[in-house]
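>>> Sequence and predicted structure, then a few things I'm wondering about:
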Amino acid sequence: MSEAVFSQIAMLVLLTALIGYMGFIVWDLAKKSRAGRFGTLALFIVLGAGVIGFIIKTVLVEVMGL
């Protein structure tokens, strides 16, 4: 296995774990602040927008072949 392949696999696995951990942090923040259903939904939408933007950027770069 070359360094490039290992780096790509490690990045995919660790980035997925980081996104999952960030989701746990948002859920914990909503729980500790007693945000309720609407507040929890708002937290996930607003704080998750950065993750969605990152995923969209990655997909667009791959599609465009840059």
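Perfect, thanks for sending it. Numbers count the residues shown, from 1 in each chain.
>>> contacts and neighbour counts: CA atoms only from here.
Will do.
>>> Can you pull up the most central residue in this structure?
Compute the mean C-alpha point of the chain, and by CA atoms, centre = their mean the closest residue is Ile19, 3.4 Å away.
>>> isn't that residue right up against Gly50?
No - assessed by CA atoms under 8 Å, Ile19 is found out of contact with Gly50, at 10.5 Å.
>>> could you measure Ala42 against Ser2, distance?
Distance of Ala42 to Ser2, given as CA to CA, to the nearest Å: 43 Å.
>>> before we go on, here's another structure to hold up against the first:
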Amino acid sequence: MIFGLTEAQIAGFGLTFGVGAFILYMLFIIGHLAWESKAGKFGTFVIFLGLAFGMVGFAAKYLIQWVLDIK
């Protein structure tokens, strides 16, 4: 136990908040990339659409886990 937390609790915290923070950082990076490359409206939309699919998959994982834990 580290700081009164088990290894599973630390891993769960890192997975939820760590990956969530990484997704927000990727939003910044992709937005900056689209701005610097002058991707245009459609190009920027496509770039963010790709990231949005990953974010939806990340959120769906927790929704699926929640539904399966109820049963």
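Cool, the structure landed. All values derive from a computational prediction rather than experimental measurement.
>>> And the TM-score between them?
Scored by TM-score structural alignment, normalised by the length of the first structure, the superposition of the two chains gives a TM-score of 0.74; 66 aligned residues with a CA RMSD of 2.0 Å.
>>> sorry, back to before: of Ala42 and Ser2 of the first structure, which one has the most company?
Neighbour tally, Ala42 of the first structure and Ser2, criterion other CA atoms under 10 Å: the higher count belongs to Ala42, 14 against 6.
>>> Over in the second structure, tell me which residue corresponds to the more buried one.
In the second structure, the residue matched to Ala42 of the first structure (TM-score structural alignment) is Val46.
>>> so where does that match fall, helix or strand?
In this structure, Val46 of the second structure is located in helix 40-70 according to DSSP states H and E.
>>> that older thread, give the closest residue to the residue nearest to the centre of the first structure in space, chain neighbours not counted.
For Ile19 of the first structure, the nearest residue in space outside its immediate sequence neighbours is Val51; the separation is 7.4 Å by CA to CA, 6 or more residues apart in numbering.
>>> which one in the second structure is aligned with that neighbour?
Alignment note: Val51 of the first structure maps to Met55 in the second structure; criterion TM-score structural alignment.
>>> got it, and Asp28 of the first structure?
When the two structures are superposed using TM-score structural alignment, Asp28 of the first structure falls opposite His32 in the second structure.
>>> which SSE is that match in?
Here His32 of the second structure, judged by DSSP H and E, is contained in helix 19-37.
>>> Contacts made by that helix with the rest, please.
Taking CA atoms under 8 Å, 6 or more residues apart in numbering as the criterion, the residues outside helix 19-37 of the second structure that touch it are Gly40, Gly43, Thr44, Ile47, Phe48, Leu51, Met55.
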